[in-house]
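Student: got a structure for you, letters missing:
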């Protein structure tokens, strides 16, 4: 099948997903708020700030005007930072209403909205009227844009309350190197996608401090237990967290230098100040805001998340990282399960 698809957000992940769709023969419109980025994509077929040494398909067209990008599309893929999802969705809703469109909605953003603690799919459903959208599908899993760009083997999940919508998304993206599984657990997939960035910050910090593989394995394992506890408190399926959107995403994000959350944690572990890390990263570090939202959620719901709490204290209360680790290690002994 060949579909007309708008991809909103031309960062590393959004632009590479747009390229995958283009390679699959779809008519893809890649939207960015930055006119200079749009010009670079259309004239040089590069996105140098986000993806180094990669040439995009010449048939992939970028747009600075959102109305033009989404006019007549069959599906819209949101890949914007969490903090921008609501405002972008609101703008999209106005255009869809005016043009009487009802596309499939897909998102590949990973985070939790500050203060409201809403997941991305909830924001999209709130901002875009049901009359102007079909089902919402979440596309998530262990995937770095840099690896997908070089056609490395990648497996991810398309989750939706609508089995048909999940299968539709699966068909859009499937390639010999990019395999998509379907799932009905939207809550679990979104919670896993967001909270794994917290664990990546911690894993990077351990590396920066000089800790070895034992410590990193402990962090990822117990961190995943925290993610599962919070997710299941909202009704997520526990099995989701041993799948691609759980353990898979934790592994890839908490072990790779391609992860900006890992790199941020590594710099913090090496003694860099948080403001300096943010200023020179040049891209959104989703784990910072997610840590705050997850910690506050855990307090409200009475869910034990000691690792998340420790990282929150380091980021937002100025606690020394080594002291935070020592306090975690010296907590009272308990059963693993």
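Tutor: All right, it came through fine. Fair warning: this is a prediction, and the values are worked out from it, not measured in the lab.
Student: all contacts plus neighbour counts: C-alpha atoms, from now on.
Tutor: OK.
Student: What about residue 174, how many residues nearby?
Tutor: Counted with other Cα atoms under 10 Å, the neighbours of residue 174 add up to 16.
Student: Ok, residue 314 next?
Tutor: When counting by other Cα under 10 Å, one arrives at 18 neighbours for residue 314.
Student: Off-centre distance for stretch 315-335?
Tutor: From the chain centre to the centre of stretch 315-335 is a distance of 27 Å (Cα atoms, centre = their mean, to the nearest Å).
Student: no wait, stretch 188-198
Tutor: 8 Å.
Student: And the residue nearest the centre of this protein?
Tutor: Central residue of the chain (Cα atoms, centre = their mean): residue 110, 2.6 Å from the mean position.
Student: Using the three-state scheme, assign that residue.
Tutor: Here residue 110 is coil, with the state taken from DSSP: H, G, I helix; E, B strand; the rest coil.
Student: wait, it sits on residue 286?
Tutor: Yes - Residue 110 is in contact with residue 286 according to Cα atoms under 8 Å; the separation is 7.4 Å.
Student: what is in contact with those two at once?
Tutor: 81-82, 194 (Cα atoms under 8 Å, 6 or more residues apart in numbering).
Student: Of these, which is the most crowded?
Tutor: Going by other Cα under 10 Å, residue 194 tops the shared contacts of residue 110 and residue 286 with 27 neighbours.
Student: Find the helix or strand that that one is a member of.
Tutor: helix 186-209 (DSSP states H and E).
Student: One more to weigh against that first structure:
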């Protein structure tokens, strides 16, 4: 099978290398010529991975026509770009294709999950299914072949199994699942929790606080996910607690890093003034706030992150306000 990876960033490059390591036919498509040339000529993606040596057989291109004839297209672009890139490749697809999504979040205007966006934008006669390849993973670790496990989630089990077999090897283990709603909501909302975790660390709070944040954050994820049809057991797996832990505790996490800066300065001002990276949790916090409010879902941690990001509330005040909420039973 021939796979095209859309996106020459960190995750797209790392996953393309997995396929190359597995002796699969794969091509990376990117719009940044310097990244594409770096992969082709130097066998590196220096912007994201420094001097890490990539599989020398890995190839990249700036020609979107490479999508033609592909059996699988993997979308490794920010959530905000999924809609336009799907419209772009729709005219190039020549047969029913498996579309793999690795982005974690929502459409910024419609609130759709990524699988919903893809099904809306890709013609039915060109789409075999959507497979979400998601879970606790940092590209920086996968690219140097550290042991990692993630999920291939799809409503079409046959395609999930295809993706599982293509990507699994001695350092990357893929499990399959079909709870698309729970899995996609879990990996999206955990980005908001990662911002909260970073904020608390920046404020100087340590292990006790982070444990509380992760535990109570998981309850919010479950509450939100089950409300919209997700299965509670999903949140006990890789796309729930697994992704929540790795994102709330790792310096590789952009969401944690953003939160840490905000907490360190006890202000969001400089973050918005200077940030140049995609921090999915910022947009997700706004969407979750709106949807939770409309549906009467209690999301106190997400609410405080929203207040910090969009209403300028001091992070230190938010931390204290969470502690003095009305006392209640845990479950």
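Tutor: The structure has been received and is ready for your questions. Nothing here was measured: the structure is a model prediction, and the numbers come from that model.
Student: Excluding covalently adjacent residues, which one is nearest to the residue nearest to the centre of structure 1?
Tutor: Spatially, and ignoring its direct neighbours in sequence, residue 110 of structure 1 is nearest to residue 194 (4.7 Å; Cα to Cα, 6 or more residues apart in numbering).
Student: Surely the one you found is in contact with residue 112?
Tutor: Yes - contact status for residue 194 of structure 1 versus residue 112: in contact at 6.5 Å, counting by Cα under 8 Å.
Student: Between these two, which contacts overlap?
Tutor: Residues touching both residue 194 of structure 1 and residue 112 (Cα under 8 Å, 6+ apart) are residue 290.
Student: if we can go back for a sec, what's the match for the residue nearest to the centre of structure 1 in structure 2?
Tutor: By TM-score structural alignment, residue 110 of structure 1 lines up with residue 104 in structure 2.
Student: Residue 304 of structure 1 now?
Tutor: Per TM-score structural alignment, residue 304 of structure 1 is aligned with residue 298.
Student: number of nearby residues for residue 311 of structure 1?
Tutor: Neighbour count of residue 311 of structure 1, defined by other Cα under 10 Å: 25.
Student: Sorry, slip of the keys, the one I care about is residue 195 of structure 1.
Tutor: Neighbours of residue 195 of structure 1 under the rule other Cα under 10 Å: 30.
Student: In this structure residue 11 of structure 2 contacts residue 137, no?
Tutor: No - Residue 11 of structure 2 is beyond contact range of residue 137, at 9.3 Å (criterion: Cα under 8 Å).
Student: overlap in contacts of the two?
Tutor: Residues touching both residue 11 of structure 2 and residue 137 (Cα under 8 Å, 6+ apart): there are none.
Student: what about whatever residue of structure 2 lines up with residue 332 of structure 1, which SS state?
Tutor: For residue 332 of structure 1, the aligned position in structure 2 is residue 326, judged by TM-score structural alignment. Here residue 326 of structure 2 is recorded as coil under three-state DSSP.
Student: ok, back up a step: in structure 2, what residues pair with the helix holding residue 194 of structure 1?
Tutor: If you align by TM-score structural alignment, helix 186-209 of structure 1 falls on residues 180-203 of structure 2.
Student: how near is the residue nearest to residue 110 of structure 1 to residue 113 of structure 1?
Tutor: In this view, residue 194 of structure 1 and residue 113 of structure 1 are 10 Å apart by Cα to Cα, to the nearest Å.
Student: what's the answer for residue 330 of structure 1, then?
Tutor: Between residue 330 of structure 1 and residue 113 of structure 1 the computed distance is 33 Å (Cα to Cα).
Student: what do you get for residue 254 of structure 1?
Tutor: For residue 254 of structure 1, the distance to residue 113 of structure 1 equals 22 Å [Cα to Cα].
Student: The two: who's more crowded?
Tutor: For residue 254 of structure 1 versus residue 113, the count of surrounding residues by other Cα under 10 Å is larger for residue 254: 28 against 20.
Student: and the more buried one, what is it in contact with?
Tutor: Residues in contact with residue 254 of structure 1 (Cα under 8 Å, 6+ apart) are 196-197, 199-201, 203-204, 220, 262.
Student: cool, residue 160 of structure 2 as well?
Tutor: Contacts for residue 160 of structure 2 (Cα under 8 Å, 6+ apart) come out as 131, 152-154, 176-177.
Student: What about those residues, which one has the most neighbours?
Tutor: Ranking the contacts of residue 160 of structure 2 using other Cα under 10 Å puts residue 153 first, with 31 neighbours.
Student: thought the match of residue 304 of structure 1 was touching residue 289?
Tutor: No - here residue 298 of structure 2 lies out of contact with residue 289, judged by Cα under 8 Å, at a distance of 9.8 Å.
Student: what's the matching range in structure 1 for the longest strand along structure 2?
Tutor: Determined from DSSP state E, the single longest strand within structure 2 is strand 127-134. Mapped onto structure 1 using TM-score structural alignment, strand 127-134 of structure 2 covers residues 133-140.
Student: Quick one: list the elements packing against the helix holding residue 194 of structure 1.
Tutor: Packing partners of helix 186-209 of structure 1 (3 or more Cα pairs under 8 Å, 6 or more residues apart in numbering; DSSP states H and E): strand 136-140, strand 154-160, helix 213-233, helix 249-255, helix 260-269, helix 286-301, helix 306-316.
Student: Name the stretch among the ones you listed that sits most buried.
Tutor: strand 136-140 (a mean of 29; mean count of other Cα atoms under 10 Å).
Student: name the helices or strands packed onto that strand?
Tutor: strand 104-107, helix 120-127, strand 154-160, helix 163-173, helix 186-209.
Student: Return the set of buried residues in the longest one.
Tutor: Right, the one you point to is helix 186-209 of structure 1. 186-209 (16 or more other Cα atoms under 10 Å).
Student: how far apart are it and its match in structure 2?
Tutor: With mean Cα distance after the TM-score superposition for structure 1, helix 186-209 of structure 1 departs from structure 2 by a mean of 0.7 Å once superposed.
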